[in-house]
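> sequence-free structure coming up:
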């Protein structure tokens, strides 16, 4: 059997995406009659019909669906390969889409992006601040950034930070007229800034020391879903906050917040950039990973 050409296979994909021979011909820069002739020739070569055609609609047949489901990843990989070859002799370009938590984006803005944007001005970085863990492949992201514990097991993970400590903080004004906090359970007698998780559930504040563990559903009249806002509320004296230490550190340093129960604080393993391990890595992502590694080495 004669092997279909790359242009014939691309024509199938484009028609399926546009649901129209006319629109697909415009995208491909062909005459409609030429595109129709191309598909008829391909169907004759394969011995199957790929599209149901009526005067009003175009839809894939079962054979067409099977072909496209296997074909699309190959076409995308070929496009990435050609972009890599082209980029090898020119200034790299393209868009790097990353799903990340707001804490991760804050870290990138501080540690990685200044150098990357300066060195690779042709690459556009598109960061989506998403509290909820998403399927990065299904949603079209090149990579994600999350707590290492939350990275899916089938992904490649590149650490972005060391362990991340969670701290309890409050303003001096709030603490001045209230009972001392010496044990995690003392928190239950205080006003707390509660956190809502992306799932809609409230986060339980966690503490650990010498084998003792507590997960407290703390009391409070204000619930937020953003750590930066929780810190702002704590600075304003609205209650205790429980946040990653990097959010609170500037305010602790200038005396506007006080850290509590430091001996009970727990730590995450840190955050990591992650991406699929069985896919060709786009040039933009590979260069971004190289910048991350160089940044971390410089900090050691």
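Sure thing, it's come through. Worth saying up front: this structure is predicted, and the values here are computed from it rather than measured.
> Going by C-alpha atoms from here, please, whenever you check contacts or count neighbours.
Noted.
> Helices of this protein, start to end?
Assigned by DSSP state H, the helices in the chain fall at 6-18, 21-28, 32-46, 62-87, 102-111, 113-119, 172-176, 227-235, 245-253, 283-299.
> Would you mind giving those helices as TSV with distance to residue 136 and mean neighbour count added?
As requested, the helices of the chain are exported to TSV (distance: least, C-alpha to C-alpha, whole Å; neighbours: other C-alpha atoms under 10 Å):
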stretch	distance to residue 136	mean neighbour count
helix 6-18	21	17
helix 21-28	27	17
helix 32-46	33	15
helix 62-87	15	14
helix 102-111	16	17
helix 113-119	20	14
helix 172-176	41	15
helix 227-235	23	21
helix 245-253	26	17
helix 283-299	14	16
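> Residue 162 is nearest to which of the ones you listed?
helix 283-299 (9.9 Å; C-alpha to C-alpha).
> on contacts alone, who are the packing partners of that closest one?
Applying 3 or more C-alpha pairs under 8 Å, 6 or more residues apart in numbering; DSSP states H and E, we find helix 283-299 packed against helix 62-87, strand 94-100, helix 113-119.
> quick one, the second one and helix 62-87 angle?
Yep, that's strand 94-100 we're talking about. 110 degrees (axes from the mean of the first three to the mean of the last three C-alpha atoms, to 10 degrees).
> Comparison target below:
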């Protein structure tokens, strides 16, 4: 059987409500002829007459009364669901799911996420941290947060925050018996904390100064795959660490870590919020992007 469209069901409900094809057509913004054809077409497919018609009146048949009693509540639920979805285009509500690296999550939590929740009391945020780069569409996320170089090419990116910089650090105790390195090549005489990327590859420490670049596979007895573990190992004097500047700045200021090779760690592009499309963007994501831009001024 041909599947009836909403307009045919709406036509039947409107005629039943008004007892008039003309009044129903006016309500739905249709011509009386078009509405009459919609109702007649539905009756033909159902094989029953829904309305008894005379030149002076229109009334539901027995079959029509049963049909309307069943369809009207269902149609109301459908309209309610459509309105609820439409409201999300205008008013932030529901849950905003964001995938982020651990470091990026720390950077956006206080200045953006918590401020967002205070501003939009009906919102919830599900911030999921992951070392690997996931497919945010497949995994059901509204957006992701990563460094610029890790944003997939088919995504729309919103850069925000300061530029990113890495730092090479070691504990004061580590340097008690070792000289400070002044150029990247000096690292061959040092114990370094090696970092395994989510892909399984060991990260090569990258340096650049005045157009001279070096990518070094540092040596060390300890390999870790989580930045907070690398930071803790560096604090304990286990070796030199290559970490984001923001993750070590407090330890440097407090004297818990000593920074070296600073002139070899240039500024890099910072973080981006990224998402798949601007079409039908929910109000929750639109408001989050607006807050990012507001916070970035």
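Nice, thanks for sending it over. No experiment lies behind these values; they were computed from the predicted model shown.
> Compile the helices and strands packed on helix 283-299 of structure 1 into JSON lines and extend it with columns for distance to residue 176 of structure 1.
Converted to JSON lines, those look like this (distance: least, C-alpha to C-alpha, whole Å):
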{"stretch": "helix 62-87", "distance to residue 176 of structure 1": "60"}
{"stretch": "strand 94-100", "distance to residue 176 of structure 1": "37"}
{"stretch": "helix 113-119", "distance to residue 176 of structure 1": "41"}
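> To residue 181 of structure 1, which of the ones you listed lies closest?
strand 94-100 (33.9 Å).
> now for that closest one, which elements pack on it?
Short answer (3+ C-alpha pairs under 8 Å, 6+ apart): strand 94-100 of structure 1 packs on strand 123-129, strand 143-147, helix 283-299.
> mind listing what residue 131 of structure 1 touches?
Residues near residue 131 of structure 1 by C-alpha atoms under 8 Å, 6 or more residues apart in numbering: 100-102, 197-198.
> Drop anything exposed from the residues you listed.
The neighbour-count test (16 or more other C-alpha atoms under 10 Å) marks 100-102 as buried among the contacts of residue 131 of structure 1.
> how about these in JSON lines, adding distance to residue 135 of structure 1?
JSON lines is the format used below for these (distance: C-alpha to C-alpha, whole Å):
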{"residue": "100", "distance to residue 135 of structure 1": "12"}
{"residue": "101", "distance to residue 135 of structure 1": "14"}
{"residue": "102", "distance to residue 135 of structure 1": "17"}
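> Out of these, the closest to residue 23 of structure 1 would be?
Checking those one by one against residue 23 of structure 1 (C-alpha to C-alpha), the nearest turns out to be residue 100, at 35.6 Å.
> just to revisit the earlier point, looking at the helices and strands packed on helix 283-299 of structure 1, which is closest to residue 208 of structure 1?
With distances scored as C-alpha to C-alpha, the stretch of these nearest to residue 208 of structure 1 is strand 94-100 (27.3 Å).
> In the closest one, which residues are buried?
96-100.
> can you give me the offset of it from its chain's centre?
In terms of C-alpha atoms, centre = their mean, to the nearest Å, the centre of strand 94-100 of structure 1 is found 8 Å from the chain centre.
> Same check on stretch 234-253 of structure 1?
25 Å.
> Could you do stretch 110-127 of structure 2 as well?
13 Å.
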